[in-house]
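Colleague: This is the structure alone, sequence omitted:
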C-alpha cells in the first residue's frame, strides 16, 4: 500500500529533480567551461570531444540528484508508514 501511495509523489519529485539537475548543470557548466550553452549532441558545429564531457557531466549530476530525491522520499515514507515503498 505504501508503494502505491508513494508513486504519485515519486513522479512529482522526479520532475522537480530533473529541473534541479538541469539548473545545477547549467551553473556548473558556465563555471567550468566559461560559456553559457553546453554543447548538444545534435549540434553539427560541435566535435565529439566537446559533446561527450558535457553529456557525461549532465548525466552524473542527474543521476546523483535522482538518487538523493528517491532515497529521501523512500526514507520519508518509511518514517511515516513504517514500511519501505519499493
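Modeller: Cool, got the structure. Quick caveat: nothing in here was measured; it's all calculated off a predicted structure. Numbers count the residues shown, from 1 in each chain.

Colleague: CA only for contacts and neighbour counts going forward, please
Modeller: Noted.

Colleague: Other residues contacting stretch 55-67?
Modeller: 14, 17-18, 20-22, 24-25 (CA atoms under 8 Å, 6 or more residues apart in numbering).

Colleague: buried set for stretch 66-75?
Modeller: Buried positions in stretch 66-75, judged by neighbour count with 16 or more other CA atoms under 10 Å: 66, 69-70, 73-75.

Colleague: Give me the three-state assignment for the nearest residue to residue 2 once chain neighbours are set aside.
Modeller: Setting aside the residues directly before and after it, residue 2 is nearest to residue 85 in space (CA to CA, 6 or more residues apart in numbering), at 5.2 Å. Put simply, residue 85 is coil when judged by DSSP: H, G, I helix; E, B strand; the rest coil.

Colleague: okay, now the one to match up with it:
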C-alpha cells in the first residue's frame, strides 16, 4: 500500500464525517428556501405529496454527492501536497 494511501485513510474518514454534517445542514437550509417549510418531508409522511417527497430526496442526494465529491477532492489534493503523490 502506498504511503499516500495510508496517510489518506484517517483523513478520508474524518472528512467523510464532516462532509455528512455539512451536507445535512446545507440540505436543511436549501429546503427551507425552496420548500418554504421548516421540516423536510419524510417518505412515510402521509401529509406530503409524492412530488414533494421525491423532490426532497433528489435535492438531498445531489447536495450530499456534491459536498462529498468536493471534500474528497480537497482531501486528496491536501494529501498530495504533503506526501507528493496522489492517494488512491
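Modeller: Done, it's in. Just so it is clear, the model here is predicted, and its values are computed rather than measured.

Colleague: okay if I get the buried residues of stretch 66-75 of the first structure as JSON lines plus distance to residue 43 of the first structure?
Modeller: Listed next are the buried residues of stretch 66-75 of the first structure as JSON lines, based on distance: CA to CA, whole Å:
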{"residue": "66", "distance to residue 43 of the first structure": "27"}
{"residue": "69", "distance to residue 43 of the first structure": "31"}
{"residue": "70", "distance to residue 43 of the first structure": "32"}
{"residue": "73", "distance to residue 43 of the first structure": "36"}
{"residue": "74", "distance to residue 43 of the first structure": "38"}
{"residue": "75", "distance to residue 43 of the first structure": "41"}
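
Colleague: Identify the farthest-apart pair in these.
Modeller: 66 and 75 (14.0 Å; CA to CA).

Colleague: Read off where stretch 11-30 of the first structure ends up in the second structure.
Modeller: Stretch 11-30 of the first structure corresponds to residues 13-32 in the second structure, going by TM-score structural alignment.

Colleague: the helices in the first structure, which residues?
Modeller: Using DSSP state H, the helices found in the first structure span residues 2-33, 48-81.

Colleague: what's the angle between the last one and helix 2-33?
Modeller: Spelled out, that is helix 48-81 of the first structure. Helix 48-81 of the first structure and helix 2-33 meet at an angle of 150 degrees, taking axes from the mean of the first three to the mean of the last three CA atoms, to 10 degrees as the criterion.
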